[in-house]
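1. Build the 3D model from these lines:
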Amino acid sequence: MHSGKLILLHTNDIHSHFEEAARAADYINEVRRSVPEDRLLLVDCGDHLDRVRIETEGTGGAVNRQLLTRLGYEAATLGNNEGLTYSPDELDRLYAGSRFSVVCANLKLAAGGRPPEWMKRSLIVRKAGLTVGIFGLTVQFSEFYEQLGWEVSDPFEEAASCVAELRAGCDVVVALSHLGLRQDERLASAVPGIDLILGAHTHHLLEVPLVVSGTTVCAAGKFARHVGVVEIERRADGRGLVISGRAVPTEGRPADPETAGIVAAALQEAKLAMASPVAELSMPLGGDADAESPLGTLLAGALRRATGAEIGLTNAGQLLDGLAAGPVTRERIHAVCPSPINPCLIELSGARLVEAFEESLLPEFIGLQFQGFGFRGKVLGRLCTDGAEVVYDPAAAPRARIRAVLVNGEPLDESRIYKVGTLDMFTFGIGYVGLKQGRVARYFLPEFIRDLLAESLGDEAAVADCLRPRWTASAAAKAL
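-> From the prediction side, this is the model:
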């Protein structure tokens, strides 16, 4: 690498994949050994942390901050995993006094209308003889952010404002974007004056940068499997910049020992912090993904009660295992239900409910494998319910197996609208088609479904009731 160039390294969507992050750290350290500090810039584009990992969960994200600090990141923006899985108070504790700058132009606290002290709209640094202006943008999930006390504004309007603020005094203007590839392309077209967009959120890997309306667009995929490298220098005639980029794979590299050591220490700290029991079970509770199970029914009941709904619904695949009799710790609940998913209340017709129940009997739905949208399980699994009793004929034709549904003792009315407590994941169009048509009445934040599960485990009546089956196999019942 030519010493006259600015070398900009970028990561995104690491999601607490610490093993891969340790290999990425090895590459970053290699670059640091060959590039002077005043010509090197390291940034992250959000979703560095993910509460699926016990090291992150048990340290409140402190392990992620430590890794960003130790590797010498100078700027990071907020992804939805930072901004939506922690409250503003928790983020205060995480980021206050950090040595790297958190930049995000389209978030501010609803109370006071200003960003917190640890967050900046933009940052200006001087590297390789260039004045570099950096601003951050995060995806505009307004309904969710408002529940947590944030105001999230239009990223394109804020980008235009940042460019106006930075362009006159900066040689290079860089956007750290947690918006997704399609939005990055739109941003490049809609907001002139951005030299470089470093992307995230949709986990896209650009091994060769895109150039859209004169703006270079780069992204390094997901999980630290690549590190993005951008080289920036002035043109020989002094008019404008030469920008090139690539994504360097980290597979096969050794783990950086110091990074691995930080993560190992965090694991021990997290286990200690999460070792206290939250409930004592007198009997085991099964949690199978491919069948109705007591733990799934308990979670469905918790969703119904927490949202004030008539019916509670969850997919059994949210639960990776059952619980043994005896003490249940925070660590065990996290292991069984790791997904950072929030409850939500939807309004859904009886006909759509029946459709969802039918789908949950089909192998293509039970075994559906996916990741994202908060889901950190393996397969979708069967529907578990509370407030509804379902009679089905397993020998009947697919999508014609439901024979009867009672809702709180009354026959289901296919034309009626029901209030259903379920998972925010389903409102994003993931999983059962029958649930996608629901109208969202309310999202519940900052509660995670595992918080509801933990609370219900301490409710003796709820635990006893979850042992009662809600699904009955019967060929004799009349069809709906």
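
2. Please make it C-alpha for all contacts and neighbour counts, starting now.
-> Noted.

3. Distance-wise, check residue 396 relative to residue 402.
-> 9 Å (Cα to Cα, to the nearest Å).

4. In terms of neighbours, single out the busier of the two.
-> Looking at residue 396 and residue 402 with other Cα atoms under 10 Å, you find the greater number of neighbours at residue 402, namely 26 against 12.

5. separation between the nearest residue in space to the more buried one that is not next to it in sequence and residue 437?
-> Using Cα to Cα, 6 or more residues apart in numbering and skipping residues adjacent in sequence, the residue nearest residue 402 is residue 392, 4.3 Å away. From residue 392 across to residue 437, the span is 23 Å (Cα to Cα).

6. compare with the first, here's sequence two:
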Amino acid sequence: MKRCTVRVGKLFFVLMAIMAFSMPSWGKDGTATIVGFNDMHGKIFSYEATVKVDGEKVKEDVGGIARIASVIREIKSQSPGNVVVAQMGDTVEGPLFFFFHGKAELAGIDAIPVDVGIPGNHEFDLGADVFGQFVRTASFPLICANLETSRDDCELSSTWTITLENGVKVGFFGLLCTELASLTTPGPDIAAGQDLIAVSEKCVEDLRERGCDVIVALTHVGIDSDRKLAESVSGIHAILGGHSHTVMESPEVVEGPDGWKTMIGQAGAMARYVGSMTVTVKEGKLDTEKSSWKLIEMRQSVPKAQDIEIAIKPYGDELKKNLSKKVGTFVSDMDATKLVVRGRESALGDYLADGLRRKAGTDVAFVNGGGIRGDRVFPAGEISYNTIMEIFPWGNTMQTFSFTGAELREVMEISASALKGTGDEYDPAVRAPSGAFLQISGLKVVLDLTKAPALIDNDSKLLRPGARVLSMEIERAGEVFPIEDDKIYTVATYSWTGGGGDKYYPFARKKAVESYVTDSDVLAETIRHTAGIVEKSKDGRIVVKK
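-> Next up is the predicted model:
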């Protein structure tokens, strides 16, 4: 009996030894600092913005890559060799990217320098060729575990590791938003893998096998997906994210499987913030008491790194010249006067709304007349980026929604409320403002201004339903069908309207699917889609009876 016990004991220790050898265990305790920024969107130069000083709103020069560099360098100097610098995608966008294909942004980022980064959806705005060029130009490794491509020049590693001066080995993996194809134009050779959980589990396993003490996910998937990732996957100590432009004053610690804890941080957007995360691990797990997140705003008081200013200045000078270069042609005059875009169907409004609907892939698109600027007739002839920015100076972003037919009717009643009929006593306190009038795509509507308008107070509360919408039809493949009250339709608009601006309460009570694609970028892409030719005539999609 004693001999049997000894054999069992030996077998137990042999099995334990095999398991210990075959299963990677967490290594040493220690601390790593990851400092980074996300969603710069081409804002390498500082710019004026409204900030609060002692409770008062004032204008300040804020942001810019030169300020980001100063802050990051200061953090690195406090713990040499133990700080990793990361960027979490959407570093590029707009005319700067269009003209320089990422070289301007990389001139600043490379000089910081950045250690590791991931792509965002905007890095694919100009297609796979330009993305490949961007990857080759960057002096730091770009990683992404769910990027699927058949092109060698666009292929990225899933993970990246570094051993700090303090001996802590840090492993990173990258994730890209799953809705890539609907947000940009990557082309047929690039796609985003949809199963973020499975991909992350594989990366965690790989990094553990390679002896990483700290595992960090760099993500461009948005805060909601970050939280789901933390809830679903154990082994990730920290997530530094982007895409949703979330300004996190403090970190979120999310509990996942078997009580595993993951810290999440995200640093706003537009080069306004830097996030600094201290990740401390003890016995393989996040030590929440000794881990932290600090959000640093790029205010006017933050000095600019002069070497960065010198590196990016030539691109700023060249950009000013390029903004006046031809990017398209108006075949005929396009009327963008307030009287037209805020009062009736406009040929330019049709073009803008059609472009938005094509980009969003929705049934219907709305562009508020107040969002179309210029207040002049754009003459037939050349279109430059300056023209695009004159039409859409706001930087509002594309959003999509799901509406019932009855809710679409409510929306059009608000649009009709913005119009003043003959003898109509227009009281701005209870009516939609003139800028609320919508240019539309995908719909045909008939409005009667002799009927009662919707009355809405200044808190966007409906006081009385309108009766001005006589008919509404949906256009599909050249045919029109009556709108059905109970049927669901997909809708695209820009974030001013989508956020409930101009008293659009039906949008305010919905949750938008945010694209972070600006109005000017949608217009620029529309012009490229129509081969640079802007030719549009009114087709009777809005009929106004007086």
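
7. More neighbours: which of residue 392 and residue 437 of structure 1?
-> Here residue 392 of structure 1 and residue 437 are compared on neighbour count by other Cα under 10 Å; more neighbours surround residue 392, at 24 against 17.

8. can you tell me which residues contact the alignment partner in structure 2 of the more buried one?
-> In structure 2, the residue matched to residue 392 of structure 1 (TM-score structural alignment) is residue 448. Going by Cα atoms under 8 Å, 6 or more residues apart in numbering, residue 448 of structure 2 touches 468-470, 544-546.

9. switch the cut-off to 6 Å
-> 468, 544-545 (Cα atoms under 6 Å, 6 or more residues apart in numbering).

10. Please report how far it lies from residue 544 of structure 2.
-> Per Cα to Cα, residue 448 of structure 2 is found 6 Å from residue 544 of structure 2.

11. what's the answer for residue 120 of structure 2, then?
-> 43 Å.

12. Those two: who's more crowded?
-> residue 120 (27 against 20).

13. In structure 2, what residue corresponds to residue 65 of structure 1?
-> That one, residue 65 of structure 1, aligns with residue 106 by TM-score structural alignment.

14. For my notes, confirm that match occurs in a helix.
-> Yes. Counting by DSSP: H, G, I helix; E, B strand; the rest coil, residue 106 of structure 2 falls inside a helix.

15. how deep is it tucked in, by neighbour count?
-> Neighbour count of residue 106 of structure 2, defined by other Cα under 10 Å: 24.

16. Nearest residue to it in space, ignoring adjacent ones along the chain?
-> Among residues not flanking residue 106 of structure 2 along the chain, residue 138 sits closest, at 6.3 Å (Cα to Cα, 6+ apart).

17. Tell me how far the one you found lies from residue 35 of structure 2.
-> Counting by Cα to Cα - residue 138 of structure 2 and residue 35 of structure 2 are separated by 18 Å.

18. can you pull the buried residues of stretch 79-90 of structure 1?
-> By neighbour count on 16 or more other Cα atoms under 10 Å, the buried set for stretch 79-90 of structure 1 is 79-88.

19. And for stretch 102-118 of structure 2?
-> Buried positions in stretch 102-118 of structure 2, judged by neighbour count with 16+ other Cα under 10 Å: 102-110, 112-118.

20. Map residue 159 of structure 2 onto structure 1.
-> Under the alignment (TM-score structural alignment), residue 159 of structure 2 maps onto residue 122.
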